[in-house]
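Peer 1: Please work out how this folds:
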Amino acid sequence: MEKVLRDPIHNHIYIQHQVILDLINAKEFQRLRRIKQLGTTSYTFHGAEHSRFSHSVGVYEITRQICDLFARNYPTKDAHDGLWNDDERIVALCAALLHDLGHGPYSHTFEHIFQTDHEQMTTDIITSPETEVNHVLQKVSPSFPQKVASVIQKTYPNPQVVQMISSQIDADRMDYLLRDSYFTGTNYGNFDLTRILRVMRPYKEGITFDISGMHAVEDYIVSRFQMYQQVYFHPVSRSMEVILSHLLKRAKYLYTKNELQLNGATDLLVPFLTGNYTLNDYINLDDGVLNTCFTVWRSSSDEVLSDLASRFLDRHPLKSVRLAPETKKFVPTLQDLVTQAGYLSEYYMDTNDSYDLPYDAYDPNSQKPRTQIELMQKDQSLVELSAISPLVKSITGKVSGDERLFFPREMLASDKQNDLFSPVYTDFNRYIHNDQVVAPN
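Peer 2: All right, here's what the predicted structure looks like:
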């Protein structure tokens, strides 16, 4: 059997196994249609409405293409040659498709407030006998769900399969860079996917790249760097995340005081407000549930909850400015001034840092050692990418990003809204200059 899905990134996505089609049709996978891939980024780039569903089938398609190339060009001849055993195809394809299954609504912000873990939830959905996904995987073999889960947990014994899904250049990253670039209307994430797939090759320790494709790999690294700087770390998207975080935080606080209005969709949040939720409670959540809660809270008698819900739904981001290590000492003073202006600084101010390593050479002593990108030379020896690429070496291990202070835009509003001649606003503005916190004059 073969089914074909039309896709704006890969043109066609080929479903060639019944188990893949059955997984796509499972309710836990269909739920991903209702969760945006980029969360609050659509408040900055209005086209970024694509879902985790479309990303997941895209990761599957790239993995399918890798398996095809490996099976055609590098088929194993014996168990110790380090080449591709196509018996691994099904587990690789299933893991690729299901790798994001456990993401919750507004993923990382929700995780932070309610202490959930999307990777653990992915594993739980795959291995729980209560889910449709598990029932589908059980048809392959009773041990198959755990095999798929172990790929996502990076404990599967074949490193080639693990690195297809999770490494510094994998099917997951390649799809989200291309897909996010397309839907945000930017070009930063574009790179030569076809060339990279052509130069990929299996070896005993995982996946390497023929040295002839070094420039395509360099282009991918730079594309990822640019996407983080220009899209993923955009100050407005981060501002909306801060509002969302504080909105959920306020709801949680009011619930503990028995002051949160419960109504329909908000009932679905109660298990998370109490910290006592089941896997089915988690599966019932999506972006729409949270957005309905926010619509209800817009009419709340609690002014903070109501205002934060309105700011989020109506896109009124907080203002943000850059913080430097030497100016962080001024934050408590600025918090006091915001409080004097009538805002609860706990909910209307925050610092947020966004940092990323564009590329990180392997360090076994680091807390989360990364699989480095290896290039295979003509004599079959391997060399680490940054050792021969001056371009990649220049950004290897270099943390990029910034820390920002978020506060109500009204603190900088015109005198039609605020009396900027009053001491509170005058004092506050003395600390803000050229998009950064500065020492006051």
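
Peer 1: contacts and neighbour counts: CA atoms only from here.
Peer 2: Noted.

Peer 1: What sits closest to I20 if chain neighbours are left out?
Peer 2: The spatially closest residue to I20, leaving aside those adjacent along the chain, is C94, at 6.7 Å (Cα to Cα, 6 or more residues apart in numbering).

Peer 1: so the one you found, which of the three states?
Peer 2: Under DSSP: H, G, I helix; E, B strand; the rest coil, C94 falls in the helix class.

Peer 1: I figured it hits A149, correct?
Peer 2: No. C94 is not in contact with A149 according to Cα atoms under 8 Å; the separation is 9.5 Å.

Peer 1: Settle it for me: which of the two has more neighbours?
Peer 2: A149 (25 against 22; other Cα atoms under 10 Å).

Peer 1: A helix includes the more buried one, no?
Peer 2: Yes. Applying three-state DSSP, one finds A149 inside a helix.

Peer 1: so what's it up against?
Peer 2: With contact set as Cα atoms under 8 Å, 6 or more residues apart in numbering, A149 has these partners: 95, 122-123, 126-127.

Peer 1: And the contacts of stretch 89-97?
Peer 2: Counting by Cα under 8 Å, 6+ apart, 20, 56-57, 59-60, 63-64, 67, 144, 147-149, 151-152, 161-162, 164-165, 171-172 sit against stretch 89-97.

Peer 1: Go through those residues and flag which are in helices.
Peer 2: Counting by DSSP state H, the contacts of stretch 89-97 place 20, 56-57, 59-60, 63-64, 67, 144, 147-149, 151-152, 161-162, 164-165, 171-172 in helices.

Peer 1: I'd like to know which of those are buried.
Peer 2: 20, 56-57, 59-60, 63-64, 67, 144, 147-149, 151-152, 161-162, 164-165, 171-172 (16 or more other Cα atoms under 10 Å).

Peer 1: do you know how far K329 is from V437?
Peer 2: Distance, K329 to V437, using Cα to Cα, to the nearest Å: 10 Å.

Peer 1: more crowded one of the two?
Peer 2: The neighbour count for K329 versus V437, taken as other Cα under 10 Å, is higher for V437 (24 against 12).

Peer 1: from what I can see the more buried one touches S320, true?
Peer 2: No. Using Cα under 8 Å as the test, V437 is too far from S320 to be in contact (9.6 Å).

Peer 1: Strands of the stretch 101-250 of the chain, start to end?
Peer 2: Along the stretch 101-250 of the chain, the segments classed as strands by DSSP state E, counting those that start in this stretch run 200-203, 206-210.

Peer 1: and this one, so I can compare the two:
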Amino acid sequence: MNSIAYQDQILPIEQVFRDPVHDYIHVQHQVILDLINSREFQRLRRIKQLGTSSFTFHGAEHSRFTHSLGVYEIARRICDKFARSFATKVEDDGGWDDSERLVVLCAALLHDIGHGPYSHTFERIFETDHEAITVEIITSPETEVNQILKKIHFDFPEKVASVIQKTYPNPQVVQLISSQIDADRMDYLLRDAYFTGVNYGTFDLTRILRVMRPYKDGISFQVSGMHAVEDYVVSRYQMYMQVYFHPVSRSMEVILDHLLKRAKKLYEDPDFEMLGSVSLLAPFFRNDFTLKDYLKLDDGVLNTYFTQWREENDAILSDLATRFLDRHPFKSVAFNSETDLPVIGHLENLILEAGYDPVYYTAINNSYDLPYDFYRPEQINNRTQIELVEADGSLIELSKASPIVAALTGKVRGDERFYFPKEIIKPASISEVNLFEPLFNEFTKYIANGAIKNPTTLQEELD
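Peer 2: Down below sits the predicted model:
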């Protein structure tokens, strides 16, 4: 086996991972097994795929590790199908060149390797970028991942990184990993639906893979499979509205955000000394972290600090840590920022009068998604549209063939919510009501059935 070039080394016995979504995940290449066993990839076992969503959907404990394996498996199946049915015969005929297989599989496996603990919240606080860090992990000579990829060729890490960066010259490869219907999205929809216990994200993966085919400028789908593709688009929309944008999950994210902000502020305060060490987070508080520092962090590290901060002398830090660990979410109401901002300002003042610092006990959270869009060349960050291929070989963009997708195309969906302590409208005890009953009554008159009342009426009341 040692005499065979590393990129051509096939495992003597195929390795498999038993998976609840794909049944078996098949590993045939030595390089893929080595990447899975690398230190950086194993770290993904300790990072939840859905962050704070497990506070709402208790089954959502799955990791970035399981998702990454799933993306790899879908990409592997696509490569097998393309090599079997659509292999290129002459140069530039739009067929599949199977020499691209290994770069596809490695990019699929490693596409999320740069995610940090509680990914998106952590990114906002410490101004990190998981895609940039993914590229750094792949290209840095300090990582095991880089050393493994270099065994294939000295420039192979850069090739894999360019797929992540969407600069790889073959659009088929890029679109398999990153497009409006790719291996990444297909796995996370099915996987997240399975672990959250909902049916919104389910769609016919087998049918979609069957009608998928390469063409010169990327990936297309046979028009006979249009209904499977439109079902995927609708499922993605429903998952965002019902799961990813769930108000309680966002509430816990708000608390996490404020908790980390408060800890950072206290660390920067020369007059405050934390009771315990924060050595693993210190480089991020100082904004001078290295890749080595980043790779030391996972969800467990942060949760350990949160447990430690319960006992801190700062009342806000201690309270926020307790709220997060014991799942005491903030309450929220939907509002319109174009008409209701005066009301929000008034509510913040009431919260301040009740003894809560609005900086740490209120938040405005926006969650919006564009379910589907067609290619718009005038936009900087345009999307690769989904193309259907007719029997004669001509292409038609999905929303032009599907009235269902047309109804979702180009329309941003989601909402804007104001978050605040639940105690303001539902005190924990009778004594608290007596303590700030006037404030309690004034606050609650602006809140009705989980949403801010008619803005015109509210403005009249404020006047």
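
Peer 1: TM value for the aligned chains?
Peer 2: Overlay of the two chains. TM-score (TM-score structural alignment, normalised by the length of the first structure): 0.98; 440 aligned residues with a Cα RMSD of 1.1 Å.

Peer 1: give me the element the residue mapped onto K398 of the first structure from the second structure is part of.
Peer 2: Mapped onto the second structure by TM-score structural alignment, K398 of the first structure lines up with K411. Per DSSP states H and E, K411 of the second structure falls between elements, in no helix or strand.

Peer 1: Skipping adjacent residues, who's closest to K411 of the second structure in space?
Peer 2: Spatial nearest neighbour of K411 of the second structure, excluding adjacent residues (Cα to Cα, 6+ apart): L370 at 6.1 Å.

Peer 1: number of nearby residues for that neighbour?
Peer 2: 14.

Peer 1: Repeat that for M174 of the first structure.
Peer 2: Residues near M174 of the first structure, counting by other Cα under 10 Å: 22.

Peer 1: Relative to M227 of the first structure, how far out is it?
Peer 2: According to Cα to Cα, M174 of the first structure and M227 of the first structure sit 12 Å apart.

Peer 1: Aligned counterpart of the residue nearest to K411 of the second structure in the first structure, please.
Peer 2: In the first structure, L370 of the second structure lands on L357 (TM-score structural alignment).

Peer 1: mind listing what its match touches?
Peer 2: L357 of the first structure sits in contact with 396-400, where contact means Cα under 8 Å, 6+ apart.

Peer 1: Quick check on these: which are buried?
Peer 2: The neighbour-count criterion (16+ other Cα under 10 Å) marks T396 among the contacts of L357 of the first structure as buried.

Peer 1: With distance to I196 of the first structure as extra columns, can I get the contacts of L357 of the first structure in a markdown table?
Peer 2: Output for these, formatted as a markdown table (distance: Cα to Cα, whole Å):
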| residue | distance to I196 of the first structure |
| --- | --- |
| T396 | 20 |
| G397 | 23 |
| K398 | 24 |
| V399 | 25 |
| S400 | 25 |
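
Peer 1: just curious, which of the contacts of L357 of the first structure is nearest to R370 of the first structure?
Peer 2: Nearest to R370 of the first structure among these is G397, at 11.4 Å by Cα to Cα.

Peer 1: Skipping adjacent residues, who's closest to that closest one in space?
Peer 2: Among residues not flanking G397 of the first structure along the chain, D360 sits closest, at 5.0 Å (Cα to Cα, 6+ apart).

Peer 1: ok, the one you found to S166 of the first structure distance?
Peer 2: Counting by Cα to Cα - D360 of the first structure and S166 of the first structure are separated by 14 Å.

Peer 1: do the same with T122 of the first structure
Peer 2: According to Cα to Cα, T122 of the first structure stands 14 Å off from S166 of the first structure.

Peer 1: How about T327 of the first structure?
Peer 2: 38 Å.

Peer 1: neighbour-wise, which of these two wins?
Peer 2: Using other Cα under 10 Å, the more surrounded residue of T327 of the first structure and S166 is S166, with 22 against 14.

Peer 1: Which residue, other than its chain neighbours, is closest to that one?
Peer 2: Spatial nearest neighbour of S166 of the first structure, excluding adjacent residues (Cα to Cα, 6+ apart): D172 at 7.1 Å.

Peer 1: And D98 of the second structure, by the same measure?
Peer 2: D98 of the second structure sits nearest to A83 (Cα to Cα, 6+ apart), 6.0 Å away.

Peer 1: give the contact list for the equivalent of that neighbour over in the first structure.
Peer 2: Using TM-score structural alignment, the partner of A83 of the second structure in the first structure is A71. Applying Cα under 8 Å, 6+ apart, one finds that A71 of the first structure lies in contact with 84-86.

Peer 1: what's the residue nearest to S166 of the first structure in contact with, if anything?
Peer 2: Taking Cα under 8 Å, 6+ apart, we find D172 of the first structure in contact with 59, 96, 165-166.

Peer 1: which residues sit in contact with G82 of the first structure?
Peer 2: Listed by Cα under 8 Å, 6+ apart, the contact partners of G82 of the first structure are 76, 202-205.

Peer 1: next one: A324 of the first structure
Peer 2: By Cα under 8 Å, 6+ apart, the contact list for A324 of the first structure reads 403, 437.

Peer 1: In the first structure, what residue corresponds to T128 of the second structure?
Peer 2: In the first structure, T128 of the second structure lands on T116 (TM-score structural alignment).
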